[in-house]
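Asks: return a 3D structure for these sequence lines:
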Amino acid sequence: MTTDDLTPGGPLVALDGVSKSYGSVLALRDVSLEVHAGEITCVLGDNGAGKSTLIKIIAGLHPHDAGRYTVAGEEVRHTSPRQALDRGIATVYQDLAVVPLMPVWRNFFLGSEPTRGRGPLRRLDTAAMRATTHQALLGMGIDLRDVDQPIGTLSGGERQCVAIARAVHFGAKVLVLDEPTAALGVKQSGVVLKYVAAARDAGLGVVLITHNPHHAYLVGDRFVLLKRGAMSGSHLRKDITLDELTREMAGGSELDELTHELSRRTP
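Replies: Sure thing, here's the model as predicted:
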């Protein structure tokens, strides 16, 4: 990992030589990355590259077996997502874990609902939740028609944006996004990337997991490439072009060999 940081101060989150095994299967081997405030670190790789395992380690779902995992310079070993969340690390998974029939405001506060009154008169403060949800979304540039509509009626891109705004509102310092554009079309992907950039501009450190180098290069400051559980590259944006990033992710010499094999032979 280069020491030519883009931002002053140490990283919010850093992995140094982290590895993870499941029985005899080595899922992640000697992976390092840094996440800085106001920057986006993109982790790229195809299926089976180790991206899911990396997410689980950062999010606290699974502890790492070797290497160092530090948060704000303090070495940690998370054994639950709550520990990571308490340190300001919020993870937005691809399936989003929303309740489709509940309104947007209810999903926004799911698990963190404010109440009013005491004892038997205690009840959810629905007015405050509606108003806060609307303002928090507006603060991210998201102007929904109605926060009372079921979140299942929103497009995939809009649901991703609500999840990002929720993480920002509840004080996340590091936002981990699991393939947020994987199931979206071009227009919706652009909308989501716009709000990923808004989270960065709000001062968060963002980890963007993706298999799309074009999406990564639109917003990324740092790029970590994974292949079969190991790092195949680590670059700052200023040190690599989109074509180079795409070629490296595609396999470089392996792609040349495949191109040669598939080229039409002339008589």
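
Asks: every contact and neighbour count from this point should use C-alpha atoms.
Replies: Fine.

Asks: and the helices in this protein?
Replies: Using DSSP state H, the helices of the chain run over 51-59, 81-86, 104-108, 126-139, 156-169, 186-201, 213-219, 242-250, 253-262.

Asks: what's the spatially most central residue of the chain in contact with, if anything?
Replies: By Cα atoms, centre = their mean, the chain has its centre lying nearest to Leu177, at 1.8 Å. Contacts for Leu177 (Cα atoms under 8 Å, 6 or more residues apart in numbering) come out as Thr91, Val92, Tyr93, Gln94, Val206, Val207, Leu208, Ile209.

Asks: who's in contact with the closest residue to Arg87 other than its chain neighbours?
Replies: Nearest residue to Arg87, sequence neighbours excluded (Cα to Cα, 6 or more residues apart in numbering): Val71, at 7.7 Å. Contacts here follow Cα under 8 Å, 6+ apart; on that basis Val71 touches Pro11, Leu12, Val13, Ala14, Arg87.

Asks: so the last one versus Gly38, what's the distance?
Replies: Separation of Arg87 from Gly38 (Cα to Cα, to the nearest Å): 17 Å.

Asks: show me the contacts for Pro11.
Replies: Per Cα under 8 Å, 6+ apart, neighbours of Pro11: Glu34, Val35, His36, Ala37, Val71, Ala72, Gly73.

Asks: and for comparison, fold this next one:
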Amino acid sequence: MSEPVLQARGLAKTFGHVVGLDRVDLTLSAGEVLAVIGDNGAGKSTLIKCLSGAMVPDAGTISVEGRQVSFRTTQDARAAGIETVYQTLAVAPALDIASNLFLAREQRRPGVLGTVFRMLDTGAMKKQAKQRIDDLGITTLQNINQAVETLSGGQRQAVAVARAAAFGSKVVILDEPTAALGVRETGQVLRLIRDLRDRGLGVILISHNMPNVFEVADKIHIQRLGRRLGVITPRSHTPAEAVAIMTGAATLDPAQDADDLVDTPRNT
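Replies: Okay, the predicted model is just below:
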């Protein structure tokens, strides 16, 4: 069996007397969508910040494809092939789609124009941006010269996901990607998530939307009060059962933990 593309063991993080993470384990395979669910204060945000380099855990280990890593910054995580799309999206509204895809990764023109005069190779970036959007099958973004501030919420989310997919060679983390989106735009984002999985990337989806979670997730990691309660699948539990476990109204039988079971890939 191949090594997980991303694995965390015993992650702990405290903020004074407040426990953010209490010895949390997480396992993500390539070509898998792992949803992370939990009430407010469950530690979801702290967990993804530790996995994406935005926060340094107090204890525990993180491994990428079996190699232990130490992320001190988000750039460290990006260099390891992990991209994160936060709920705030972090797009530059005044810039066009192509410029947003290469934000903080701008390409310079070859030769002295790039090295001495530091001129950007806008033509190459636009061509690559169009190719990457086409490869992802994003049909809602037709004009890469269009300013992001003129796009709908779903289109802006598509830009952020496309940027993550373009540079996230191993893992893409999505924080509430369908929040505040309509039904049609939500469907487009869910299709993008499936496309990322089908391309062999590991996807971590943080969401409060149980129908969305059960539609696209292969496994569901449940957090409560900073602890990992266990991992279930859409085949082993219903959305109501997942919510009951998440809120403490029910407990998960350790024998049902999906991380301890041999599971077959999901076909959708």
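
Asks: can you name the two of the contacts of Leu177 of structure 1 that are farthest apart?
Replies: Farthest pair in the contacts of Leu177 of structure 1 (Cα to Cα) is Gln94 and Val206. Separation: 15.3 Å.

Asks: where does stretch 185-197 of structure 1 end up in structure 2?
Replies: The aligned range for stretch 185-197 of structure 1 in structure 2 is 182-194, by TM-score structural alignment.

Asks: list the buried ones in that stretch?
Replies: For stretch 182-194 of structure 2, a neighbour-count test (16 or more other Cα atoms under 10 Å) marks Glu185, Thr186, Gln188, Val189, Leu190, Arg191, Leu192, Ile193, Arg194 as buried.

Asks: how far does that stretch sit from the chain's center?
Replies: Relative to the mean C-alpha coordinate of its chain, stretch 182-194 of structure 2 is positioned 15 Å out (Cα atoms, centre = their mean, to the nearest Å).

Asks: show me what Val161 of structure 2 lines up with in structure 1.
Replies: Mapped onto structure 1 by TM-score structural alignment, Val161 of structure 2 lines up with Ile164.

Asks: is it true that its match touches Val92?
Replies: Yes: contact criterion Cα atoms under 8 Å: Ile164 of structure 1 and Val92 qualify, at 7.3 Å.

Asks: show me which of those two is the more surrounded one.
Replies: Higher neighbour count among Ile164 of structure 1 and Val92: Ile164, with 25 against 20, using other Cα atoms under 10 Å.

Asks: right, and Lys20 of structure 1 touches Leu26 too?
Replies: Yes: between Lys20 of structure 1 and Leu26 there is a contact under Cα under 8 Å: 6.2 Å.

Asks: in terms of neighbours, single out the busier of the two.
Replies: Lys20 (23 against 14).

Asks: so what's the closest residue to Ala197 of structure 1 other than its chain neighbours up against?
Replies: Distances taken as Cα to Cα, 6+ apart place Val219 nearest to Ala197 of structure 1, at 6.5 Å, with adjacent residues excluded. Residues near Val219 of structure 1 by Cα under 8 Å, 6+ apart: Ile40, Leu193, Ala197.

Asks: 10 Å instead, please
Replies: Glu39, Ile40, Thr41, Cys42, Leu193, Lys194, Val196, Ala197, Arg200, Leu208, Arg237 (Cα atoms under 10 Å, 6 or more residues apart in numbering).

Asks: can you tell me which two in the residues you listed are farthest apart?
Replies: Greatest spatial distance in the contacts of Val219 of structure 1: Lys194 and Arg237, 18.2 Å, computed using Cα to Cα.

Asks: how long is stretch 58-78 of structure 1 from one end to the other?
Replies: Stretch 58-78 of structure 1: ends 8 Å apart by Cα to Cα.

Asks: which bit of structure 2 covers it?
Replies: Going by TM-score structural alignment: stretch 58-78 of structure 1 matches residues 51-71.

Asks: Asp218 of structure 2 maps to what in structure 1?
Replies: With TM-score structural alignment as the criterion, Asp218 of structure 2 pairs with Asp221.
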